[in-house]
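> quick one, what's the 3D model for this:
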Amino acid sequence: MNPKVILFDLGDVVCRFVPERRLELLAAACGTSPQDVREALYGTGLVDLWDQGGATAGRIHETVRSELGFKGGRAELERLWCAAFDPDHEVLRLVRASRPCRTALFTNNDALLLSALPRVMPQVAECFDKLVFSCELGAKKPDPRAFEQALSEMSADPADAVFIDDKAENVSAAGRLGIPGVRFHGADALTETWKTLFPM
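The predicted model follows:
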C-alpha cells in the first residue's frame, strides 16, 4: 500500500476516551451528580444532535449553562469537554511519522470540541493537516455520507486513503466505499501495520 491520506479516529485511537471524567468534572462544576449530567446531555439526545451539527460551540455553552446550571465561561467548559480525552503519544508519533502523507482527525464530535481542541490540546490538533468533525459534515460514521465528505475535504479518492478506527462497524462501512480500513487494537499493533503501509 502507498496511501496519500490517512484518516484517524479520535476516541480510543488517537486519544483514550474517558467520558466519565467529563461527567464527573461537569457535575462538580454544576453542583449535581454525574448521572444527572449524563441524562441531561446524552439521555435527551442532545450530544447526538450536536455531533450532527445541531448547535454551534456558543450554543452548546448556553445550553449547558441553562440545563445544568454551569456558571463558568466558554474557556472553562472547553477545558472540561476535553478532559474526556487522554492523548496516546505512541499513536501521535505514528501520525507524525506518516508524512508526507496528509492526515486528518476524522471523528464523530461536536462544535465545542472542534473549537476547543486546538487551544486546549494543541499537542493533538497540530499533528494533523485537517480536523474533520461530524458536526461540520452533517453526518456521523458509519453513514457513507460522512466518509464521502471526509474524502472530499482531503481531496482524495477512496483507494488513496487509509482509515483507522476502533469500531468494527466504521471500518466495515469504509471498506464498502473502497476505503482500506484498519481496526485499531492498540499502538503496538498499529506500529506493525505502519511497517506494511510504509515499508523501508
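> drop to CA atoms for contacts and neighbour counts, all remaining ones
OK.
> buried sites along stretch 139-154?
Across stretch 139-154, burial judged by 16 or more other C-alpha atoms under 10 Å covers 139-142, 144, 146-151, 154.
> mind listing the helices for the protein?
Secondary structure of the chain (DSSP state H): helices located at 19-30, 34-38, 46-51, 57-68, 74-82, 89-97, 111-120, 122-125, 134-137, 144-153, 168-176, 187-197.
> I'd like those written out as TSV, with distance to D160 added.
Supplementary listing: the helices of the chain in TSV, determined by distance: least, C-alpha to C-alpha, whole Å:
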stretch	distance to D160
helix 19-30	33
helix 34-38	39
helix 46-51	27
helix 57-68	33
helix 74-82	31
helix 89-97	17
helix 111-120	26
helix 122-125	23
helix 134-137	20
helix 144-153	9
helix 168-176	13
helix 187-197	12
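> here is a second sequence; please produce its structure as well for comparison:
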Amino acid sequence: MSPPVRAVILDLGNVLAFHDNALLFRRLGARAGLDAEEAARRLSGAGWTAANRGLLGPEGIRRDVCEALGVDVPMAEFTALWNCHFTLHDAVLPHVERLEGQVKRLLLSNTNVLHVAWLKPRLPVLERFDHLVLSCETGHVKPEPAIYEEALRHAGCAPDEAAFFDDLPEYVAAANTLGIRGHLFTTADAFDAQLRALGL
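Sure, this is the predicted structure:
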C-alpha cells in the first residue's frame, strides 16, 4: 500500500499555463520575414537548451534568437514576442489552490529566465508554493534525474510520497523510474480526479 502523498510537484507549461509554440514560431517568423516552419527549424538548436539550462540571460536569449532568425528586435518588443504564446490555464488553478495546507506544492519546469519573469507575476499562486525548481536555475533539465532529485530534496519526502504531474509522457516516465508517483496531465477535470484518487 502506497504511503500518503506529502508533496505535489507540477509542471508549468500546458499544466498551469498553456504554451502554443506554433503561435510563437508564427509571430517570430513574421517579424523576421520567415514562415513559421523556417522559424521553428532555425530555433530548434542548442540555443533553446542553453536558455533552459540558464546558460543564457535575457540579453543572451534575445541575441541568440535574433541571430538565428536574421533580425534585430529591441528587448521590449522581443520580450513581448517571446511570451506571446502563453495563456493561463484558469480551470486548473482552483484545484491547485485547494491543495494549500494539505501537501507541499512545488513547480518543476524546463524554462528560461524570460519566461519565468513573465509568468510569475501572472500566476500569484506560485508565491505560495514551497519551492520552484526551474531548469534555468538548477542547470538540469527534464528528463535528467538530477532535476527530479532536486525537487525531492526541497519536498523533503521519499519519492513514493511525491506525486508529479506533467503533460509529456517521457517526463512522467522519468519520474516513475525514480520511484515518484508520476501522472500524465491532460485536463483540469482529470487532474481533479487524479488528486482525489490520491486522497487529496
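> rewinding a little: which one of the buried residues of stretch 139-154 of the first structure sits closest to V47 of the first structure?
Of all those, the one sitting nearest V47 of the first structure is K140; the distance, using C-alpha to C-alpha, is 12.1 Å.
> for the buried residues of stretch 139-154 of the first structure, which two are the farthest from each other?
Of all pairs drawn from those, the greatest distance, 18.0 Å, lies between P142 and M154 (C-alpha to C-alpha).
> need the winner for burial among the helices of the first structure.
The densest packing among those, expressed as mean neighbour count by mean count of other C-alpha atoms under 10 Å, is seen in helix 134-137 with a mean of 22.
> which of the helices of the first structure sits closest to P3 of the first structure?
Shortest separation from P3 of the first structure across these is recorded for helix 187-197, at 7.3 Å, computed as C-alpha to C-alpha.
> quick one, the closest one and helix 89-97 angle?
If you take axes from the mean of the first three to the mean of the last three C-alpha atoms, to 10 degrees, helix 187-197 of the first structure sits at 20 degrees to helix 89-97.
> for helix 187-197 of the first structure, what is the distance to the chain centroid?
In this view, helix 187-197 of the first structure has its centroid 21 Å away from the chain centroid, taken as C-alpha atoms, centre = their mean, to the nearest Å.
> for that helix, give me the average deviation versus the second structure.
Superposed on the second structure, helix 187-197 of the first structure shows a mean distance to its aligned partners of 1.6 Å (mean C-alpha distance after the TM-score superposition for the first structure).
> what does that helix contact?
Where contact means C-alpha atoms under 8 Å, 6 or more residues apart in numbering, the residues beyond helix 187-197 of the first structure that reach it are 1-3, 90-91, 94, 184.
> turn those into JSON lines, including distance to N108 of the first structure.
Putting the contacts of helix 187-197 of the first structure into JSON lines (distance: C-alpha to C-alpha, whole Å) gives the following:
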{"residue": "M1", "distance to N108 of the first structure": "27"}
{"residue": "N2", "distance to N108 of the first structure": "26"}
{"residue": "P3", "distance to N108 of the first structure": "23"}
{"residue": "E90", "distance to N108 of the first structure": "22"}
{"residue": "V91", "distance to N108 of the first structure": "19"}
{"residue": "L94", "distance to N108 of the first structure": "21"}
{"residue": "F184", "distance to N108 of the first structure": "16"}
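> tell me the one among the residues you listed nearest to R22 of the first structure.
Among these, V91 lies closest to R22 of the first structure (C-alpha to C-alpha), at 22.3 Å.
> which residues touch that closest one?
With the criterion set at C-alpha under 8 Å, 6+ apart, V91 of the first structure makes contact with 13-14, 187, 190.
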